[in-house]
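Chemist: Here is my input; please provide its structure:
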Amino acid sequence: MKLKHSLFLLCLFSLVGSLAAQTIPSGPAIDAEVSSVMAKTGAKGMALAVIDHGKVSYVHAYGIRDAKGDPLTTDTIMYGASLTKAVFAYTVMQLADEGKLNLDTPIGNYLEKPLTSYGFDGAFKSKYAPYKDLADDPRWMKITPRMCLDHSTGFNNFWFMEPDYKLRIHFEPGTRFSYSGEGFDLLQFVIEHGRTDKGLGLDVGDLTKANFDRLGMTRTTLTWTGGKDANVADGWNDQGQAHPRSGHGRVRAAGSMNTTISDMAKFTAALARGDGLSAASRAEMTKPTLHITTVAQFPTLAPELPVAKQRKDLYAGLGVIVFNGPQGRGFYKGGHDEQTANTMVCLNTRQRCVLMLSNDVRSEKGFSELVRFVLGDTGVPYEWEYGDYAGKS
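Modeler: This next block holds a predicted model:
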């Protein structure tokens, strides 16, 4: 019995040790590490925040915001890209808490008329897809808010990425993961054009602004202000070429947010501790909802791997990706374009996160190193996130 007891204690201590989080490095140590990563990658600008026990513990900005050499500061407005998806999912979960949306009710139940009867012509003037293209495909009626948020609608990333510019469903909705901003924009459409008798017909920009105001995110919007603010970051592409910043004039749930590291750190801390959501909705958003079976996030619609080669620890949550690692369960979200590289990584243990925004896509080559330096070994699946498609989402 003594031997069994000793083995039990040994296993218990090993488990506790594997879940033990490292001490968060000091500010100067973080600064030195970021400087090292920027030197290695050639990145011109980066901003970083650390959240510990659900509170912002460190925020700093590095490098320059534009080709003129103006400094990047903690209040510089930067493109949030697909981090917008996490903000939108958080907002949707608030609607679920209010009883205005059920995650598993088909979207058609929330519309006054069939989705395919809404008259968007597919021109780039519209922020919505040409839903009439689905007139001969009744599978759209199976799509739910959950499928929009866990990337299982069956859509391409966006309708305009189809060779013939026609919206189509590529697989049975709900059956597999395939990254799609189109699903997020569809759910935005449902919220904005849904039945008022069900509490919808709401402006997503207004809903998110209410959260931004509540959290003190005074410089964050889902629309581009068109250069009215001087402290805005331009960007650098993977060839080190500078590009002036331009933005979305319309609210788009898939990725139109402009924010600062100070503001986005406040949101990340709120999400880490569940502020603004019921405990059930916070858990729903960050639990492993749908097993991810592809070798990488991109290209969208990539074939599924054979079962034996699929990662066992990788799932879609709602607006985030969920993983299991040496410190337990975590979640993360990235945001990229040709000049933008963002990442948010959170561990449920001690409600710890690291957030990075960069106006130079080359910086993402150093994200894994920086996350490990700040949080220790997390198991965040960056090899799946980026693969050979870094900077293309």
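
Chemist: from here on, contacts and neighbour counts on C-alpha atoms
Modeler: Will do.

Chemist: Can you show me the helices along the protein?
Modeler: 2-19, 27-41, 83-97, 145-149, 181-193, 204-215, 261-273, 279-285, 367-375, 382-386 (DSSP state H).

Chemist: which residues sit against the fifth one?
Modeler: The set of residues external to helix 181-193 that reach it, using Cα atoms under 8 Å, 6 or more residues apart in numbering, is 85, 107, 110-111, 127-129, 145, 147-149, 151, 153, 155-159, 200-204, 252-255.

Chemist: Mind putting the helices of the chain into JSON lines with mean neighbour count?
Modeler: Converted to JSON lines, these look like this (neighbours: other Cα atoms under 10 Å):
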{"stretch": "helix 2-19", "mean neighbour count": "12"}
{"stretch": "helix 27-41", "mean neighbour count": "15"}
{"stretch": "helix 83-97", "mean neighbour count": "23"}
{"stretch": "helix 145-149", "mean neighbour count": "27"}
{"stretch": "helix 181-193", "mean neighbour count": "23"}
{"stretch": "helix 204-215", "mean neighbour count": "16"}
{"stretch": "helix 261-273", "mean neighbour count": "23"}
{"stretch": "helix 279-285", "mean neighbour count": "16"}
{"stretch": "helix 367-375", "mean neighbour count": "19"}
{"stretch": "helix 382-386", "mean neighbour count": "17"}
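
Chemist: Could you also give me the structure for this next sequence, so I can compare it with the first?
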Amino acid sequence: MFKSIVSVCLCLVSLVSIGQDKPLLGNDAQIEQWLKANSIPTLGLGVIKHGQLQQVRVFGELERGNAAPFNTIFNVASLAKPITAMVTLTLVSKGEWQLDEPLFTYWTDPDVAADPRSKLLTTRHILSHQSGFPNWRYMNESNTLDFKFSPGTQYQYSGEGMEYLRKALENKFGKSLNALANDLIFTSLAMTDTQYVFNSQIDPARVVQGYDTQGKAYETIKHQTANAADDLLTSVADYGKFLVSVLAGAGLSDSVYQDMISHQVASTKGKHFGLGFEIYDLADGEYALSHGGSDYGAQTIVFILPKSKEGLIIFTNVDEGYKVYEALLLHYLGKKGEQIMQIEMSE
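Modeler: As a prediction, this is how the structure comes out:
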């Protein structure tokens, strides 16, 4: 399955409303009507203001006939990547990992072991999507991993890169990525509903069902091995805690934080990737850090604005959940949301 923030963001231009330019999002009954008109079974919303998570709302059903609770757990697909990035950057800030150290010291994938470019690959390349890898190796006819270009020379969004980093981290520290994330992020932030794997800490009775565009439910896959790039399980409240910590630079040194928010490479539509987040340059010196997730039965996206300390979390559980992004951006982020949309609709 193709998991790419690019595919998510390109879909931001699609909005189906209920006969008005901007749906009224303050009335629960109207929101439920609007979601039904857009075939969105479940919507999770988180609103950050003044650097704090001020609002969490969940609408719709957990599964047919069963209302979704406030603490519904979503598969947020590629929103796993910013968590992996922050685990890594926290280790860098602690002096236990190096951004620019070649990763072959800790891991080399057998598919690229004979390629000298494997000796050049660093954490910075991976977190800024300059690894040279395809998004997923199965997209190659050979079904093997390869370099499409030399690391650090151009942009190519890659889940494979994040998985490569996971294996290097796990080899050095002798712990799973899930354990590292619990040690460095989840426990300290009281993210009790967040895991990379479907383990005993995940309440199956609160995990939302995913759907295709015809309303057919996908099977809920209970992953037992962490994927650094995909399939994170979390709630709106938990991911909101995480984003608030990112806004505050929690656990990061000043230099690492500046690396995270700096343009590392041009991506698309005038945007850039930093380390772990895509960067939108807005008016008056403002900028947004963003990431999305796209998977079968999951469309998710987040934005945080470090200068104004605002943010927005959107979780949906259907293939075309992106249809509601624009209206929510405009409603909750106002002129900044308009600027984000202008960037997405540019050539």
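
Chemist: Overlay the chains and give the TM-score.
Modeler: Overlay of the two chains. TM-score (TM-score structural alignment, normalised by the length of the second structure): 0.85; 318 aligned residues with a Cα RMSD of 2.3 Å.

Chemist: quick one on the thing from earlier: and the helices of the first structure: which comes nearest residue 66 of the first structure?
Modeler: Using Cα to Cα as the measure, helix 27-41 is the one of those that comes nearest residue 66 of the first structure, at 15.5 Å.

Chemist: What's the match for residue 223 of the first structure in the second structure?
Modeler: Following TM-score structural alignment, the counterpart assigned to residue 223 of the first structure within the second structure is residue 197.

Chemist: residue nearest the centroid of the second structure?
Modeler: Computing the C-alpha centroid of the second structure and ranking residues by Cα atoms, centre = their mean puts residue 79 first, at 2.1 Å.

Chemist: now the strands for the second structure?
Modeler: For the second structure, strands defined by DSSP state E occupy the ranges 42-49, 52-63, 66-67, 74-75, 233-234, 265-266, 272-273, 278-281, 287-295, 298-305, 310-316.

Chemist: I'd guessed residue 54 of the first structure sits against residue 354; true?
Modeler: No: counting by Cα atoms under 8 Å, residue 54 of the first structure stays clear of residue 354, with 11.2 Å between them.

Chemist: between those two, who's got more neighbours?
Modeler: Residue environment comparison for residue 54 of the first structure versus residue 354 gives the larger neighbour count to residue 354, 26 against 22, counting by other Cα atoms under 10 Å.

Chemist: so which of the helices of the first structure comes closest to residue 74 of the first structure?
Modeler: Residue 74 of the first structure lies closest to helix 261-273 among the helices of the first structure, at 5.6 Å (Cα to Cα).

Chemist: residues in the second structure matched by that closest one, start to end?
Modeler: With TM-score structural alignment as the criterion, helix 261-273 of the first structure aligns to 236-248.

Chemist: go on, stretch 96-103 of the first structure?
Modeler: Following TM-score structural alignment, the aligned partner range for stretch 96-103 of the first structure in the second structure is 92-99.

Chemist: How about that stretch, which residues are buried there?
Modeler: If you call a residue buried by 16 or more other Cα atoms under 10 Å, then stretch 92-99 of the second structure has these buried ones: 92-93, 97-99.

Chemist: quick check, nearest of those residues to residue 150 of the second structure?
Modeler: residue 99 (17.3 Å).

Chemist: my guess is the closest one contacts residue 92, does it?
Modeler: Yes: the pair residue 99 of the second structure and residue 92 passes the contact test of Cα under 8 Å, sitting 6.7 Å apart.

Chemist: ok now do the residue nearest to residue 247 of the second structure when sequence neighbours are not counted, which residues does it touch?
Modeler: By the measure of Cα to Cα, 6 or more residues apart in numbering, the closest residue to residue 247 of the second structure outside its immediate chain neighbours is residue 306, 5.7 Å from it. Neighbouring residues of residue 306 of the second structure by Cα under 8 Å, 6+ apart: 247, 286-289.

Chemist: likewise residue 320 of the second structure?
Modeler: 40, 212-213, 299.

Chemist: Same question for residue 56 of the first structure.
Modeler: Shown here is residue 56 of the first structure, whose contacts under the criterion Cα under 8 Å, 6+ apart are 49-50, 265-266, 269.

Chemist: Apply 6 Å and report the result again.
Modeler: The neighbourhood of residue 56 of the first structure, defined by Cα atoms under 6 Å, 6 or more residues apart in numbering, contains no residues.

Chemist: mind checking what it lines up with in the second structure?
Modeler: For residue 56 of the first structure, the aligned residue in the second structure is residue 53 (criterion: TM-score structural alignment).

Chemist: what's the answer for residue 233 of the first structure, then?
Modeler: Under the alignment (TM-score structural alignment), residue 233 of the first structure pairs with residue 208 in the second structure.

Chemist: Any idea how many residues pack against the match of residue 223 of the first structure?
Modeler: 19.

Chemist: Equivalent analysis for residue 267 of the second structure, please.
Modeler: Other residues near residue 267 of the second structure number 21, with proximity taken as other Cα under 10 Å.

Chemist: So which of the contacts of residue 320 of the second structure is the closest to residue 157 of the second structure?
Modeler: With Cα to Cα as the yardstick, the closest approach to residue 157 of the second structure among the contacts of residue 320 of the second structure comes from residue 299, at 17.3 Å.

Chemist: Could I get the contacting residues of whichever residue in the first structure pairs up with residue 80 of the second structure?
Modeler: Residue 80 of the second structure maps onto residue 84 in the first structure, with residues paired by TM-score structural alignment. Applying Cα under 6 Å, 6+ apart, one finds that residue 84 of the first structure lies in contact with 255, 257.
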